[in-house]
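*Asks:* Could you look at this predicted model? Sequence included:
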Amino acid sequence: MDQPNYITPAGYAALKARYDNLLGAERPRIVEIVSWAAGNGDRSENGDYLYGRKRMREIDRDLNRLARKMKAARVIDPAAQQDKTRVWFGATVEIADDDDNRRTLTLVGDDEQDAGAGRIGWNAPFARALRGAAVGDVRNVQLPGGEKQWEVMAIRYPG
């Protein structure tokens, strides 16, 4: 990876909880089903066995993916941000366009983004345009419908 994989403490906890659930609960349950199904004879027509093996491969892929993400993660606590007058990782930013349409966005790690909830990934074009902005700054953002200007109205950090 050429860039650090920033993540909030809550985002890291969610990744770890998902990993722990897969490893400690879901995978052992599937292993038990596969073991039981394997003892039932012909495996080629045994739906429980075939589905269980397929599901186990999916879980193992997810576990590997989550382990790589957690290893590459660099946990940053937004409340500990030094310069709270500018938009940096973890900031909640209120922005307005030329028609005074306002949006509130929080810059989070790419693994915890959720556009519907107003959480955008640190490396998203919108977040890159807002990085380092102060209240009153106008930034151009390239959107699918063309370029649009947004003014930073407020910046908040947790804590």
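*Replies:* Arrived safely.

*Asks:* can we go C-alpha only for contacts and neighbour counts from here?
*Replies:* Noted.

*Asks:* which parts of the longest helix belonging to the chain are buried?
*Replies:* When the chain is parsed with DSSP state H, its longest helix is helix 47-72. Buried residues in helix 47-72, counted by 16 or more other Cα atoms under 10 Å: 48-50, 52-53, 55-56, 59, 62-63, 66, 69-70.

*Asks:* okay, pairing it with this:
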Amino acid sequence: MTRKLLTAEGYAKLKDELEYLVRKHRPEITEIVSWAASLGDRSENADYQYNKRKLREIDRRIRHLTKLFEVAEMVEYSPVQEGKVYFGAWCELENDDGKIVRFRIVGDEEIFGNNDYISLKSPMAKACLGKTVDDEITVHTPSGEVHWHVVKIGYNIESQPDSDTNSN
């Protein structure tokens, strides 16, 4: 695995997930598997088979997160970033038709389950990096070039899409 960038919030969330899996969820499932195994014939025991599969999934996720934290780099906000789009920024863009998109640029591991997060490696994020408010960006898509204008940039919770603040 190569170096993986995570926002401070993403790092904490994944650490919490790992802690939960190791300390609470895995022991609970292990206990159920032990109980189901004690009932006898495992080949026709649905509780045993289902929870054994679930235990393998948990172990796979624990291994993944453990390896991730060996190469993860937490990127925290710096005041130097203010006014420009960098990793961790909340961005609001508008096209010539008035369509508005809002998203946060994060690492690959943080986008799952977050519809308003995009990967740092995505074409949209790459086009936005280093831009300021009122800059125009061009995104190359399969259907051609799309032009957007940067409307808002922010780095804190108040900068999320439902907020009315302009920056910071």
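*Replies:* Cool, the structure landed. Since the structure is predicted, the reported quantities are computational estimates derived from the model, not experimental observations.

*Asks:* sorry, back to before: between the buried residues of helix 47-72 of the first structure, which sits nearest residue 127 of the first structure?
*Replies:* Distance to residue 127 of the first structure, by Cα to Cα, is smallest for residue 69 among the buried residues of helix 47-72 of the first structure, at 20.4 Å.

*Asks:* quick one: contacts for that closest one?
*Replies:* Taking Cα atoms under 8 Å, 6 or more residues apart in numbering, we find residue 69 of the first structure in contact with residue 5.

*Asks:* so where do the strands sit in the second structure?
*Replies:* Assigned by DSSP state E, the second structure shows strands spanning 4-7, 72-75, 90-94, 100-106, 117-119, 136-141, 144-154.

*Asks:* now those in TSV, with distance to residue 33 of the second structure?
*Replies:* Shown next, in TSV, are the strands of the second structure (distance: least, Cα to Cα, whole Å):
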stretch	distance to residue 33 of the second structure
strand 4-7	34
strand 72-75	33
strand 90-94	44
strand 100-106	37
strand 117-119	37
strand 136-141	48
strand 144-154	47
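
*Asks:* Nearest to residue 82 of the second structure, out of those?
*Replies:* strand 144-154 (7.5 Å).

*Asks:* which residue numbers in the first structure go with that closest one?
*Replies:* Under TM-score structural alignment, strand 144-154 of the second structure corresponds to residues 146-156 of the first structure.

*Asks:* superposed on the second structure, where does that stretch end up, distance-wise?
*Replies:* With mean Cα distance after the TM-score superposition for the first structure, stretch 146-156 of the first structure departs from the second structure by a mean of 1.6 Å once superposed.

*Asks:* And residue 153 of the first structure, how close does it get to residue 38 of the first structure?
*Replies:* Distance, residue 153 of the first structure to residue 38 of the first structure, by Cα to Cα, to the nearest Å: 62 Å.

*Asks:* returning to what we had before: most tightly packed of the strands of the second structure?
*Replies:* Comparing the strands of the second structure by mean neighbour count (mean count of other Cα atoms under 10 Å), strand 90-94 ranks first with a mean of 23.

*Asks:* helices and strands around that one, which ones?
*Replies:* If you count contacts as 3 or more Cα pairs under 8 Å, 6 or more residues apart in numbering; DSSP states H and E, strand 90-94 of the second structure packs onto strand 100-106, strand 144-154.

*Asks:* Would you format those strands as TSV with distance to residue 4 of the second structure included?
*Replies:* TSV is the format used below for those (distance: least, Cα to Cα, whole Å):
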stretch	distance to residue 4 of the second structure
strand 100-106	10
strand 144-154	22
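
*Asks:* So for residue 83 of the second structure, which of the strands of the second structure sits nearest?
*Replies:* Between residue 83 of the second structure and the strands of the second structure, the shortest gap by Cα to Cα is with strand 144-154, which sits at 6.5 Å.

*Asks:* Please list all residues in contact with residue 30 of the second structure.
*Replies:* Contacts of residue 30 of the second structure by Cα under 8 Å, 6+ apart are residue 55.
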